[in-house]
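S.K.: Just the structure for this:
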Amino acid sequence: MARASKLPLWAEVGLLPALNLLAAFIVSGLVIWGLGEDPFLALSLMWEGAFGFEEATGYTFYYATNFVFTGLAVSVAYHAGLFNIGGEGQAMLGGLGLTLAVFMVGGDAPMLAALAGIVGAALFGAAWAFIPAWLQAKRGSHIVITTIMFNFIASALLAYLLVGPLQRPGGQMPESADFPPGTGLTPMHELFGALGVSFEESPLNISALIALLCVIAVWFTLNRTRFGYELRVVGKNHSAARFAGVPVARMTIVAMMISGALAGMMGLNEILGEQHRLIGNFTLGYGFVGIAVAFMGRNHPLGIVLAAVLFGALYQGGAELAFEMPNITRDLIVMIQGLVILFAGAMEHMFRDPIERLFMRFERRAA
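M.R.: Take a look at the predicted model:
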């Protein structure tokens, strides 16, 4: 669990992540310079590719939407003292539940089919998280081991279904048939157009707004409800929670199911918002990156949004950078993303001690 902080909130959620991010970019810049390229030009190209025009901005926030869902999933479980690294598998099952719900409702009521898909994604994601949660709460199985193994099971199950019962008739690829016409989430450029605002076409769709609603719901639940308080007590100290009458086993299961539901809803963006069919590799590692997003955002919903936008910018801006600078390959872009994860996630406390000493020195002088 996180150590007690001696820093003000703005330094905890703002200054420390900024220093970690700066360190990651400095190391990345040295690598780019070693390849004979200008690191400042590379940073400029990355920014231009992520936010320089409307289509790029749309793609950035499209990727960020996935990270918001998976980051929130990790955060909810973490507040309950659980390390859910099964977001990838839960997202896969969420996509499966979404697809089955859409085909079950059919094309006669496309809006109802879309709503059923949202519910199906959440339910299947929650159900897939329930099994490791029950094993942890009732049998003492380690949640990290069970969730990571369930990722492999989910991948195998999805592969079987997409080359068997759910495969597109006559198709050769691991994908389902297309959803009925009109079934899907409204693209944001169409929504903006209906409001009289011009915006370039991109995959960004209203699942981004659903993600923001989930952010608000998670914040409110954790900080303004009895359930959220009990969940955080369980995460801090199981013995204290039991002494206070909190049902630890039930809270463990419920927290993991909420976490799984959030991860499962990632399919809203990829499947219901863009692909309009179930494909085998739609998760693309977003569930794992959600771990870094959650920790970089200090497991606070607002911090998760900011971290998600950063990783969305790295994905979109990195693609532009690799196109403009041939010496900077896609593998190098992945390395830069890895450095951000390393410094902001695994080494998040690297600058904490010197910053705490600096603040204590200022406080002594002020006194």
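
S.K.: When you work out contacts or count neighbours from here on, use the C-alpha atoms and nothing else.
M.R.: OK.

S.K.: quick one: contacts for Leu93?
M.R.: Contacts of Leu93 were listed using C-alpha atoms under 8 Å, 6 or more residues apart in numbering, and they are Ala121, Phe124, Gly125, Trp128, Ala154, Leu158, Gly264.

S.K.: quick one: which helix or strand includes it?
M.R.: For Leu93, the host element (DSSP states H and E) is helix 87-105.

S.K.: List the buried residues for that helix?
M.R.: With burial defined by 16 or more other C-alpha atoms under 10 Å, the residues of helix 87-105 counted as buried are 87-103, 105.

S.K.: And stretch 314-334, by the same measure?
M.R.: Residues of stretch 314-334 classed as buried by neighbour count (16+ other C-alpha under 10 Å): Leu314, Tyr315, Gln316, Gly317, Gly318, Ala319, Glu320, Leu321, Ala322, Ile328, Leu332, Ile333.

S.K.: can I get those in CSV with distance to Glu190 and secondary structure?
M.R.: Output for the buried residues of stretch 314-334, formatted as CSV (distance: C-alpha to C-alpha, whole Å; DSSP: H, G, I helix; E, B strand; the rest coil):
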residue, distance to Glu190, secondary structure
Leu314, 26, helix
Tyr315, 24, helix
Gln316, 21, helix
Gly317, 24, helix
Gly318, 27, helix
Ala319, 25, helix
Glu320, 25, helix
Leu321, 29, helix
Ala322, 30, helix
Ile328, 35, coil
Leu332, 35, helix
Ile333, 32, helix
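
S.K.: quick one more, to check against the first:
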Amino acid sequence: MTASVLVLNAGSSSIKFGLFEISGSEPALLCKGLLDEHEAKPRLVASSPSGETLFERQKEASDMDGGHLFADVIAFIEHRFGEGCLRGVGHRIVHGGPDYSGPIALTDDIHAKLEALTPLAPLHQPRCLAPVRALRAIRPPLTQIACFDTAFHHSMTPPASRFAIPGRYEARGLRRYGFHGLSFEYVAGRLAAIAPELAAGRTVIAHLGNGASLCALRNGRSIDTTMGLTPLDGLVMGTRSGTIDPGVLLYLLQHERMTTGDLQHLLYHESGLLGVSGISADMRTLLASGEASAREAVDLFTFRAAQEVAMMANTLGGLDCLVFTGGIGEHATEIRSAISERLAWLGVRIDAAANVQARERINAGDSAADVFVIPTNEELTIARHCVAVLQRHYRP
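M.R.: Model (predicted):
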């Protein structure tokens, strides 16, 4: 029997999972997989760390029970790694609000408080919490642990954490929280291992994917970020608008007679790269397209990213290091190049060959700031937190 924790990372249409052995000094990946509940036939796939398929199952939607595919996941894990091997389940929870600044074992009371935060992340929070309910029904005694995307940014202080609104609203929790914290935490740790002298300085991490945000770090701690109360703010994203004039929203409500539901759908699902291009939310599709609107969307994405890197550098009082991560940040050579070119006035220079090869360090020798490409690993970060919580939870 292999002592392990299951990590669930819920997205908008699927749930990534990883199973980690926890008997050593560092969690070790045993297998990984995907639960896709939005296909005509919901699907579960599990593979080895090298990518070899270990298990695959599809079900008719009509055959789905209250546990969906989670019962199948647990059955597969216990068959392969031993009955009783699971010590706990870690969940990426997008919003922790003002109260939760670190991982915590879930109780009914905490779960209810997290559900109450749904208005702050209306599309993400329910998706994150749904597996908690499903697993509670399947295995009530199993320890479930919440790890928050907002927690890393609890080190932010005014003025970076404030909105320019009356204080009574801040007292009700309306402040800038920031997201992608589990990714930023992992990348900050990797940077500290690679280049500790840089990690101690002024760093901007660019998590660029379908969701995208920046984090300004000093001594490895978040002091500013581009997302705010919700995951809508900041950079242009796949289908999200990012920063937008509040007057636009008032206009749409008052003169286009949009409902709040219409407006929410527009901002979360019809904007960003998809809205500008009219073609796709996928950066790969846009980079391969010859359409003018695709180029316009890419240009806006890189323009806004560079603009907000400069804003983060202003918060830091300079820029020693820029790190690219996330699906776009790790794989889109052209995007890294375009953002860096827009930051040439800050002294950022990248080496073209190193960028094409996606080396770990891609800055040119005369660059005023070091530039890295560091793959993120949110699941490993969650596994580490789970180990710490379980050790506290079961300490004699």
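
S.K.: Got a TM-score for the two of them?
M.R.: The TM-score (TM-score structural alignment, normalised by the length of structure 1) is 0.27; 178 aligned residues with a C-alpha RMSD of 7.2 Å.

S.K.: Looking at the contacts of Leu93 of structure 1, which one is closest to Ala240 of structure 1?
M.R.: Nearest to Ala240 of structure 1 out of these is Trp128 (C-alpha to C-alpha; 28.9 Å).

S.K.: unless I'm mixing things up, that closest one is touching Leu262, no?
M.R.: No - assessed by C-alpha atoms under 8 Å, Trp128 of structure 1 is found out of contact with Leu262, at 11.7 Å.

S.K.: Tell me which of the two has more neighbours.
M.R.: Using other C-alpha atoms under 10 Å, the more surrounded residue of Trp128 of structure 1 and Leu262 is Leu262, with 31 against 27.

S.K.: mind listing what that one touches?
M.R.: By C-alpha under 8 Å, 6+ apart, the contact list for Leu262 of structure 1 reads Phe69, Thr70, Leu72, Ala73, Ala122, Gly125, Ala126.

S.K.: you'd agree the fifth one is up against Ala261?
M.R.: This means Ala122 of structure 1. Yes - at 4.1 Å, Ala122 of structure 1 counts as touching Ala261 under the criterion of C-alpha under 8 Å.

S.K.: quick one, strands of structure 2?
M.R.: Using DSSP state E, the strands found in structure 2 span residues 4-10, 15-21, 28-36, 43-47, 53-58, 86-93, 104-105, 144-148, 202-208, 212-218, 221-225, 321-325, 370-373.

S.K.: and the last one, what does it pack onto?
M.R.: What that stands for is strand 370-373 of structure 2. strand 321-325 (3 or more C-alpha pairs under 8 Å, 6 or more residues apart in numbering; DSSP states H and E).

S.K.: related to what we said a few turns ago, name the residues contacting each of Ala122 and Ala261 of structure 1.
M.R.: What both Ala122 of structure 1 and Ala261 touch, as defined by C-alpha under 8 Å, 6+ apart, is the set Gly94.

S.K.: Kindly list the longest helix within structure 2.
M.R.: Looking only at structure 2 and at elements set by DSSP state H, the helix with the highest residue count is helix 292-316.

S.K.: Just list what the host helix or strand of Arg242 of structure 1 packs against, helices and strands only.
M.R.: Assigned by DSSP H and E, Arg242 of structure 1 belongs to helix 238-243. In terms of contacts (3+ C-alpha pairs under 8 Å, 6+ apart), helix 238-243 of structure 1 is packed against helix 226-236, helix 248-264.

S.K.: and Ile145 of structure 1, which of the ones you listed is closest to it?
M.R.: helix 248-264 (14.3 Å).

S.K.: Show me what counts as buried in that closest one.
M.R.: Burial within helix 248-264 of structure 1, assessed by neighbour count using 16+ other C-alpha under 10 Å, is assigned to 248-249, 251-264.
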